[in-house]
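**Q** output the structure for:
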Amino acid sequence: MKRKLFSILMAIMVIYLVGTSYVYFSSQQPVAEAESETTKMAKEAGITNIQNFYVFNKDETYYSVLGENAEGREVYFAYQPDTDYTKSGFVDEMVNEENALALTLYEMPDVEVRNANLGIENDTFVWEVSFTDADGNLGYHYINATTGEWYETVNDL
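**A** Next up is the predicted model:
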């Protein structure tokens, strides 16, 4: 009796693990495909040594990567798959990810910064910095990556 119960519990556990693994990997597939496509587009634009991948969702979805050009200079490359729009900019001429996080903490000292994603809005690179406020609400702080100026905060999501 105990052996049969143990076998049933083990079967249920295996089914649960296989099912949750399938759901997880299926949910990650679109992001992996987007990263692969963006990396391919960046390499076609002469960008190599790709290090970071960002997903920006606001009015449109943009995928961005950080890499290097032929001279070894760090470059951000953004890609919008619906329109095939691409844009690149030099990291040393823009606010980088670390600076975007620091600017958000400086302007909003009472929040917990989560992560930053690079994208395009109105043909300009922008950082979307997600944060959690003191009440546990999610928000987004948008920073113009060219000037370093804040231009919008969305609270209480």
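**Q** okay, CA-based contacts and neighbour counts for the rest of this
**A** Fine.
**Q** could you say which helix or strand contains Ser27?
**A** helix 2-44 (DSSP states H and E).
**Q** just give the closest residue to Ser88, not the sequence neighbours.
**A** Phe77 (4.3 Å; Cα to Cα, 6 or more residues apart in numbering).
**Q** how about this one, so we can line them up?
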Amino acid sequence: MKEWTKFIIVFLSFLAVAIVLAILFLGNKPFSEAEQAAVEKVEAEGLLDEVERAYVYSSSAQSVTVLGTDGEGRIKAAFVPEEGEIEALMLEGQVTAQQAREIVQEDMEVEEILHTKLGMEEAGAVWEIAFLNEAGRLNYVYLLAEDGTWWKRILNL
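**A** Below you'll find the predicted structure:
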């Protein structure tokens, strides 16, 4: 009887791990496909020669931000919306992700930064910084990439 109990426990544990992995893989698949399609579109249009990273940026409309370098070695971002034209932005002279995080950490009570993403909004290119404050509450702040000024704050979620 002991062996059957061990077998059932091991089997259920294996099954639980398999289900969790399947859910994670299938849940991330739409994002991965959107990122890959955006990278292919940016490369096909010749906006970037070398892609460093791509990620989904969600606001009123979902888009994919593709970061990399152009043919002249300049750092550039391409914003690929679900519908519409691709917008490109030279990142030289813009606020960097590290600078945006430092601005937020100076002005807010930041316990842990969850992510920093560059995206396109109606105000222009913005850095979205998601973080937990010292009370453990979720916060989203947006800084203009052009000069690091505050654009929007969504606090204490």
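**Q** after superposition, what is the TM-score?
**A** Laid over one another, the chains give 0.91 as their TM-score (TM-score structural alignment, normalised by the length of the first structure), with 155 aligned residues with a Cα RMSD of 1.5 Å.
**Q** circling back to that earlier point, mean deviation, the next helix or strand after the helix holding Ser27 of the first structure versus the second structure?
**A** Going down the chain from helix 2-44 of the first structure, the next helix or strand is strand 48-57, by DSSP H and E. Strand 48-57 of the first structure, aligned to the second structure and superposed, deviates on average by 2.0 Å (mean Cα distance after the TM-score superposition for the first structure).
**Q** and strand 48-57 of the first structure, what does it pack onto?
**A** On a contact count with 3 or more Cα pairs under 8 Å, 6 or more residues apart in numbering; DSSP states H and E, strand 48-57 of the first structure meets helix 2-44, strand 61-68, strand 112-121.
**Q** ok, now with 6 Å
**A** Under the contact definition 3 or more Cα pairs under 6 Å, 6 or more residues apart in numbering; DSSP states H and E, strand 48-57 of the first structure sits against strand 61-68, strand 112-121.
**Q** buried residues, it. List them.
**A** 48, 50, 53-56 (16 or more other Cα atoms under 10 Å).
**Q** redo the helices and strands packed on strand 48-57 of the first structure as TSV? Include distance to Glu33 of the first structure.
**A** Output for those, formatted as TSV (distance: least, Cα to Cα, whole Å):
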stretch	distance to Glu33 of the first structure
strand 61-68	11
strand 112-121	18
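**Q** winner for burial among these?
**A** strand 61-68 (a mean of 23; mean count of other Cα atoms under 10 Å).
**Q** mean shift of the helix or strand just after that one relative to the second structure?
**A** Once the chain leaves strand 61-68 of the first structure, the next helix or strand it forms, by DSSP H and E, is strand 74-80. Using mean Cα distance after the TM-score superposition for the first structure, strand 74-80 of the first structure ends up 0.8 Å from its aligned counterpart in the second structure, as a mean over the superposed pairs.
**Q** how much does the next helix or strand after strand 74-80 of the first structure stray from the second structure?
**A** Next along the chain after strand 74-80 of the first structure, taking DSSP H and E as the criterion, comes strand 85-90. By mean Cα distance after the TM-score superposition for the first structure, the fitted strand 85-90 of the first structure averages 1.2 Å away from its aligned residues in the second structure.
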